[in-house]
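Peer 1: this one's sequence-less:
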């Protein structure tokens, strides 16, 4: 009897673990898994969508704007999705603005080079899209802007010309009305400063474009109608290259200063080659557009950003041009 009891207890001890294992198996419970790592598509949905609007390439400086904007967008690839569109007029840029909004752009970096962009940009702002204008000031409520100091470029140009030719003489101003606030502010800074420091200076204003072809054609006509010109206040390096060609082809030796603006490598290299003419450029780098892309991302991330970011003016001429030479520059 004692042996039978001991045998029964032994069998119970052996079968208890086996029965427990069978019970766990019967519940079909899976062991807990580690949380899944987000897929690439899932992480992409967390990126901000930024659209970039730039003019089509009609000018080396403009080409560099699109180049630098896209370069910065690629650098921020872990944080943003982007689309870049280029256009040839205000109507096309307006259509592209609508396309970017349909795509879901949360912010748009725009270079609205043409008049008439105020209404579509204001519509985008009213619909909650953040807009950062590069370079151009327009009448729209809530737009951010990143720009060089256009008015100061005019101030610096006036001081430079007076320093080289004195307080009297004939100075041609080449304005570009189609460029909106860019030309307006540069001319304002120039004229107001001349009126203050050289009130006897004779100012002659002509309209042109920011291209060397227009600079050549228009200034050739200006030379035929003006026997004596002491200096040229040109607002753009491309225009100035055309101006210098017109001067050379006409054989004129009266002009002592030609200013410019932008920071073009070809123009820099011309500075030491013209000993009879002081060639000047108010540095206005297209790489500033990278700051505009950064401002758009900061706004979307909820950071505090100034509505207007102004990049200071730097003057380049034959005395310091070597500091600004860059073989890798697209402009």
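Peer 2: Arrived safely, thanks for sending. Not measured: the values here are computed from a predicted model. Numbering: from 1, shown residues only.

Peer 1: okay, CA-based contacts and neighbour counts for the rest of this
Peer 2: OK.

Peer 1: Please tell me how far stretch 69-81 is from the chain's geometric centre.
Peer 2: 13 Å (Cα atoms, centre = their mean, to the nearest Å).

Peer 1: same check, this time on stretch 196-207
Peer 2: 31 Å.

Peer 1: Find the residue at the geometric middle of this structure.
Peer 2: Nearest to the geometric centre of the chain sits residue 289, at 2.0 Å (Cα atoms, centre = their mean).

Peer 1: isn't it right up against residue 65?
Peer 2: Yes. The criterion here is Cα atoms under 8 Å, and residue 289 meets it with residue 65 at 6.3 Å.

Peer 1: got any residues that touch both of these two?
Peer 2: Common contacts of residue 289 and residue 65, defined by Cα atoms under 8 Å, 6 or more residues apart in numbering, are absent altogether.

Peer 1: Name the SS class of residue 6, please.
Peer 2: With DSSP: H, G, I helix; E, B strand; the rest coil as the basis, residue 6 sits in helix.

Peer 1: From residue 300, how far off is it?
Peer 2: To residue 300, residue 6 is 78 Å away according to Cα to Cα, to the nearest Å.

Peer 1: So the two - more neighbours on which side?
Peer 2: Looking at residue 6 and residue 300 with other Cα atoms under 10 Å, you find the greater number of neighbours at residue 300, namely 15 against 10.

Peer 1: quick one, what contacts the more buried one?
Peer 2: Residues near residue 300 by Cα under 8 Å, 6+ apart: 48, 106-107, 130.

Peer 1: how much space between it and residue 279?
Peer 2: Distance, residue 300 to residue 279, by Cα to Cα: 42 Å.

Peer 1: Same question for residue 183.
Peer 2: 20 Å.

Peer 1: Between the two, which is the more surrounded one?
Peer 2: Neighbours were counted for residue 183 and for residue 279 using other Cα under 10 Å; residue 279 has more, 26 against 19.

Peer 1: What are the boundaries of the helices in the stretch 101-250 of the chain?
Peer 2: Under the criterion DSSP state H, counting those that start in this stretch, helices of the stretch 101-250 of the chain are mapped to 118-126, 150-165, 181-197, 212-225, 237-250.

Peer 1: Can you add distance to residue 82 and give the ones you listed back as JSON lines?
Peer 2: Output for those, formatted as JSON lines (distance: least, Cα to Cα, whole Å):
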{"stretch": "helix 118-126", "distance to residue 82": "17"}
{"stretch": "helix 150-165", "distance to residue 82": "29"}
{"stretch": "helix 181-197", "distance to residue 82": "27"}
{"stretch": "helix 212-225", "distance to residue 82": "33"}
{"stretch": "helix 237-250", "distance to residue 82": "30"}
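
Peer 1: here comes the other one, which I'd like you to weigh against the first:
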């Protein structure tokens, strides 16, 4: 556990794997609790950084916890409840696994703002998310167009969550009227580059013909690209990603022959969640319970509007 001085405010940051708990705030203090998965992925690292930046900008006292598994995240949330924080911002590690503790937050009378991955209940005060179904729909339509409605597709999916389910469902809905578009393999890369590299290496050995790869995430796309290029496969025509990683944007900008499209899913969305927490603690009621941010297709035609080499992600 690490204590930091932020201007005139104190915050406590509890990293995954440490045994310490957050400091108990004084009864009159208003403290925001924030619970995230461990930053084993660049997108999540940017989420945590953006959450801290926004909390500082709002002048909030806050506690951040990170966890590598649902059990640890559940314990973190229960600890925040016991500390009687004024609101909790949570990005669930897994949708189903984190649903029960959300009920405990509600029963404790603490506002809960969920970001990115959804719960399997409505036990939350507000939800800020990207358009995950839209990502799958856009990717499906893009590949139908690029492949002329016919092709063998590999899908690299994420962890068990609403994000993964919706990105798969949206994709399949988009290609359903094209029977010659076949998903021949669907395997998890856990939203991680190295895992996706290994998974794709095995797929390349078992599948002699692949026309395209639809990945649920830009870092997984980077691992997939590495595997394809190392294997010197020439049958694969296109790879798509999601998330808006600046390294993927750079590949698109530079005209990479495989990495031709991705879809926005910005880690900046957590700033909206922290703003909502600040508003709620300040006595305001959210105008909407659910805020969904658009999934914009990014290709060489509009990349210059989005690429920022100095971005956190």
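Peer 2: Received it, and whenever you're ready, just let me know what you need. What you see is a predicted model, and the numbers here were worked out from it, not measured in a lab.

Peer 1: show me where the stretch 201-331 of the first structure has strands.
Peer 2: Secondary structure of the stretch 201-331 of the first structure by DSSP state E, counting those that start in this stretch: the strands cover 202-207, 231-234, 257-258, 261-262, 278-279, 281-283, 308-311, 314-316.

Peer 1: List the buried residues in the longest one.
Peer 2: This points to strand 202-207 of the first structure. Going by neighbour count (16 or more other Cα atoms under 10 Å), the buried part of strand 202-207 of the first structure is residue 203.

Peer 1: quick one: contacts for residue 218 of the first structure?
Peer 2: Taking Cα under 8 Å, 6+ apart, one finds residue 208 in contact with residue 218 of the first structure.

Peer 1: what does it align to in the second structure?
Peer 2: Aligning on TM-score structural alignment places residue 218 of the first structure opposite residue 199 in the second structure.

Peer 1: Pull up the gap between the residue nearest to the centre of the first structure and residue 300 of the first structure, please.
Peer 2: 17 Å.

Peer 1: again with residue 144 of the first structure
Peer 2: For residue 144 of the first structure, the distance to residue 300 of the first structure equals 12 Å [Cα to Cα].

Peer 1: Kindly report the same for residue 316 of the first structure.
Peer 2: In this view, residue 316 of the first structure and residue 300 of the first structure are 36 Å apart by Cα to Cα.

Peer 1: swap in residue 62 of the first structure?
Peer 2: The spacing between residue 62 of the first structure and residue 300 of the first structure, counted by Cα to Cα, is 26 Å.

Peer 1: With residue 311 of the first structure instead?
Peer 2: As for residue 311 of the first structure, its distance to residue 300 of the first structure is 22 Å (criterion: Cα to Cα).

Peer 1: hang on, the earlier thing: for residue 97 of the first structure, find the nearest of the helices of the stretch 101-250 of the first structure.
Peer 2: Closest approach to residue 97 of the first structure among those is made by helix 118-126 (7.7 Å; Cα to Cα).

Peer 1: residue in the first structure matching residue 261 of the second structure?
Peer 2: Using TM-score structural alignment, the equivalent of residue 261 of the second structure in the first structure is residue 280.

Peer 1: count of neighbours near the aligned partner of residue 190 of the first structure in the second structure?
Peer 2: Per TM-score structural alignment, the equivalent position to residue 190 of the first structure in the second structure is residue 171. By the other Cα under 10 Å criterion, the neighbourhood of residue 171 of the second structure contains 24 residues.

Peer 1: Including distance to residue 18 of the first structure, could the strands of the stretch 201-331 of the first structure go into TSV?
Peer 2: Listed next are the strands of the stretch 201-331 of the first structure as TSV, based on distance: least, Cα to Cα, whole Å:
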stretch	distance to residue 18 of the first structure
strand 202-207	98
strand 231-234	95
strand 257-258	98
strand 261-262	85
strand 278-279	96
strand 281-283	85
strand 308-311	76
strand 314-316	86
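
Peer 1: Looking at these, which is nearest to residue 41 of the first structure?
Peer 2: For these, proximity to residue 41 of the first structure was assessed by Cα to Cα; strand 308-311 is nearest, at 34.6 Å.

Peer 1: Mean distance between that closest one and the second structure after superposition?
Peer 2: Superposed on the second structure, strand 308-311 of the first structure shows a mean distance to its aligned partners of 0.5 Å (mean Cα distance after the TM-score superposition for the first structure).

Peer 1: Where in the second structure does that strand align, residue-wise?
Peer 2: Aligned by TM-score structural alignment, strand 308-311 of the first structure falls on residues 290-293 of the second structure.

Peer 1: Over to stretch 161-169 of the first structure?
Peer 2: Using TM-score structural alignment, stretch 161-169 of the first structure corresponds to residues 143-151 of the second structure.

Peer 1: List the buried residues of the matching stretch.
Peer 2: Applying 16+ other Cα under 10 Å to stretch 143-151 of the second structure flags 143-144, 147, 149-151 as buried.

Peer 1: Same check on stretch 264-280 of the first structure?
Peer 2: Applying 16+ other Cα under 10 Å to stretch 264-280 of the first structure flags 264-265, 267-268, 270-272, 277-280 as buried.

Peer 1: Give me the contact list for stretch 228-240 of the second structure.
Peer 2: The contact list for stretch 228-240 of the second structure, computed with Cα under 8 Å, 6+ apart, reads 139, 200-201, 204, 209-215, 218, 221, 225, 257-262.

Peer 1: Mark which of the residues you listed are buried, thanks.
Peer 2: Buried by 16+ other Cα under 10 Å: 139, 200-201, 204, 210-215, 218, 221, 225, 258-262, out of the contacts of stretch 228-240 of the second structure.

Peer 1: Is residue 77 of the first structure part of a helix or strand, or is it coil?
Peer 2: What three-state DSSP gives for residue 77 of the first structure is coil.

Peer 1: Distance of it relative to residue 48 of the first structure?
Peer 2: Residue 77 of the first structure sits 10 Å away from residue 48 of the first structure, going by Cα to Cα.
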